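# Provide a 3D model corresponding to the input given below.
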Amino acid sequence: MTTGNAAPGTPADESGVSYDLDGPVATVTLSRPEVLNAQTPAMWAELANISRKLPGDVRVVIVRGEGRSFSAGLDLSVARGDGDSSLVKLAQLSPEECADRIAGFQAAFTWLRNPSIVTIAAVQGHAIGAGFQLALNCDLRVLADDAKFSMAEVTLGLVPDLGGTKRLAELTGPSRALEICLTGRRIAADEAERIGLATTVVPAAELSGTVADLTAAIIAADAGATSEIKALLSGAGLRSYAEQDRAEREAQTRRVRELLGSGE
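Modelled structure (predicted):
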């Protein structure tokens, strides 16, 4: 097993994010347990950096939080401070510059939707705001029974902007998604499972083992088929039935030709 950090020789605690590689499995860990893994732009920069330096043979990425919570969301001390990425500084940028800055933040989250990998969020405790959106950008969400989701941006007068709104609406339907975003209320693990936000819910003591078993099952499947299936399903909502049928035909043609050696 090898370990990667923000940059060669940089301790994980300086960025607040670390990752471990174990063959085709990468584990990305939010490592600020003393503040419930509250997120900062430095953490987002490292998450985006990890996406660029992962080896090409990685098939599964597990995202987890150290300590008792997955992530308490945006670190308000940074948001309300005077750094380059504070809300005050963002407000001083032109609309185009502000949108570009936010696009950079989004890159820390959206790579988790890449068809070439399957991503799993292992969620315990709170996953609030940016923490909730980080979990939403993953393909699968395994929740401990003490997990709680909340889209709390509205309590700051803000909107969710880290790639979570589309997945939320797809999973719960637009009406429920609107209610979740407008109220900022806490969603317990059992409700999350009932409304489609959780892939499964397990006792907290079984979270790591359940994620390991799920990862093993994914790794056991054919890599090419896994990528094609993820692409088919992730794009299904944008296609008509006829378009999806065509996408299935084309994907299956690629698989048959690759498996039988007729890919020229």
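
# drop to CA atoms for contacts and neighbour counts, all remaining ones
Will do.

# what about residue 69, which helix or strand?
Assigned by DSSP states H and E, residue 69 belongs to neither a helix nor a strand.

# From residue 133, how far out is it?
According to Cα to Cα, to the nearest Å, residue 69 and residue 133 sit 14 Å apart.

# all strands for this protein, in order.
2-4, 17-22, 25-30, 60-65, 118-123, 126-128, 140-144, 148-150, 187-188, 200-202 (DSSP state E).

# For those, give me CSV that also has distance to residue 52 and mean neighbour count.
Below are the strands of the chain laid out as CSV (distance: least, Cα to Cα, whole Å; neighbours: other Cα atoms under 10 Å):
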stretch, distance to residue 52, mean neighbour count
strand 2-4, 12, 14
strand 17-22, 13, 20
strand 25-30, 13, 22
strand 60-65, 13, 24
strand 118-123, 15, 26
strand 126-128, 25, 27
strand 140-144, 21, 25
strand 148-150, 28, 25
strand 187-188, 33, 18
strand 200-202, 29, 19
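
# For residue 74, which of the ones you listed is the nearest?
Comparison of the strands of the chain against residue 74 by Cα to Cα identifies strand 126-128 as nearest, at 8.3 Å.

# neighbouring contacts of the closest one?
Residues from elsewhere that reach strand 126-128, judged by Cα atoms under 8 Å, 6 or more residues apart in numbering: 69-73, 135, 147-152.

# that older thread, redo the strands of the chain as a markdown table? Include distance to residue 235.
Shown next, in a markdown table, are these (distance: least, Cα to Cα, whole Å):
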| stretch | distance to residue 235 |
| --- | --- |
| strand 2-4 | 32 |
| strand 17-22 | 29 |
| strand 25-30 | 24 |
| strand 60-65 | 20 |
| strand 118-123 | 15 |
| strand 126-128 | 26 |
| strand 140-144 | 16 |
| strand 148-150 | 25 |
| strand 187-188 | 27 |
| strand 200-202 | 23 |
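
# run this one through as well so I can compare:
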Amino acid sequence: MAGLDRDGDVFVLDLGDGENRLNPAAVAAINARLDEVTAAAGPKALVTTAEGKFWSNGFDLAWMTANPGEIGPFIQSVRVLFARMVTLALPTVAAVGGHAFGAGAVLALTHDQQVMRVDRGYFCLPEVDVDIPFSIGITELIRARMPVRTAHEAMTTGRRYGGDDALAAGIIDGVADQEKVLATAIAMARPLTGKASRTLGTIKSRLYATAVAGLVSGEAVEVPV
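As a prediction, this is how the structure comes out:
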């Protein structure tokens, strides 16, 4: 379950040490930690990290299989979380030290900056291989957060990008050795802690207005039949 620590003015949100899949409990825990961060006074930034092989392996498919009647509301709660993250009124950095797949990869993209482990771990949007189309809101979010040609390749081929490949493709902002991913992310975030919070939130809300409108619209969930 998501934990929260602090390094000076930089809050560190830890997704956990497992596959860190998204289910209702995980979404609620992340939102609760974000509530704590946004309520804190003074200069601040947020780094989201995880321990182990995975940063986030996307949706909790086992939970979805066991709860078919709740899939729609759950998926919408994830979309709303993405809308919240991409417009958060403070600087954010994803310290991606392990695999980020599917919705986990999209969660990484909702941060202002991303740093990946250089030698292991993939960024991947595998929806084309698992027969689940991207919603309009998610599509617009991905288009807004990476070069269009890269978005096309990532979304239509399901390519797995290692750290160097993701950096070259314009998906992420930096790479680091395993033991330096978190420290690098914190170092990226720390100089930005003094930015004007209200103005930053307004800028991000306007910058990603199209994506956010799609994410919060309540678009029907498409699943394989």
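
# coming back round to it: out of the strands of the first structure, flag the one nearest residue 229 of the first structure.
For the strands of the first structure, proximity to residue 229 of the first structure was assessed by Cα to Cα; strand 118-123 is nearest, at 10.5 Å.

# In terms of secondary structure, what does that closest one contact?
With contacts taken as 3 or more Cα pairs under 8 Å, 6 or more residues apart in numbering; DSSP states H and E, strand 118-123 of the first structure sits against strand 60-65, strand 140-144, helix 207-220.

# Distance from the longest one to the middle of the chain?
Centre-to-centre, helix 207-220 of the first structure and its host chain are 17 Å apart (Cα atoms, centre = their mean, to the nearest Å).

# Measure how that helix sits relative to strand 60-65, angle-wise.
For helix 207-220 of the first structure against strand 60-65, the angle by axes from the mean of the first three to the mean of the last three Cα atoms, to 10 degrees is 160 degrees.

# which other residues reach helix 207-220 of the first structure?
24-25, 59-60, 120, 122, 142-144, 202, 226.

# show me where the second structure has helices.
Here the second structure has its helices, by DSSP state H, at 24-39, 61-66, 71-86, 103-109, 127-130, 136-145, 148-157, 163-168, 181-189, 197-207, 209-215.

# who's in contact with the second one?
Right, helix 61-66 of the second structure. So helix 61-66 of the second structure is contacted by 23, 70-71 (Cα under 8 Å, 6+ apart).

# can we see that at 10 Å?
For helix 61-66 of the second structure, the external contacting residues (Cα atoms under 10 Å, 6 or more residues apart in numbering) are 21-24, 67, 70-72, 74-75.

# to the chain's geometric centre, what's the distance from stretch 53-73 of the second structure?
16 Å.

# Now for the contacts of helix 207-220 of the first structure: which two are most distant?
Maximum pairwise distance in those, criterion Cα to Cα, is 25.7 Å, between 144 and 226.

# ok, the residue nearest to residue 141 of the second structure when sequence neighbours are not counted - how many residues close by?
With Cα to Cα, 6 or more residues apart in numbering as the criterion, residue 141 of the second structure has its nearest non-adjacent residue at 4.9 Å, and that residue is residue 211. Neighbour count for residue 211 of the second structure, taken as other Cα atoms under 10 Å: 24.

# Is it correct that residue 211 of the second structure is in contact with residue 204?
No. Taking Cα atoms under 10 Å as the definition, residue 211 of the second structure is not a contact partner of residue 204, at 11.0 Å.

# and for the two, which residues touch both?
Listed as contacting both residue 211 of the second structure and residue 204 by Cα under 10 Å, 6+ apart are residue 86.

# ok, residue 1 of the second structure to residue 48 of the second structure distance?
For residue 1 of the second structure, the distance to residue 48 of the second structure (Cα to Cα) stands at 13 Å.

# before we move on, what about residue 174 of the second structure?
Between residue 174 of the second structure and residue 48 of the second structure the computed distance is 15 Å (Cα to Cα).

# picking that back up, make a markdown table from the helices and strands packed on strand 118-123 of the first structure and add distance to residue 190 of the first structure to it.
Below are these laid out as a markdown table (distance: least, Cα to Cα, whole Å):
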| stretch | distance to residue 190 of the first structure |
| --- | --- |
| strand 60-65 | 20 |
| strand 140-144 | 9 |
| helix 207-220 | 15 |
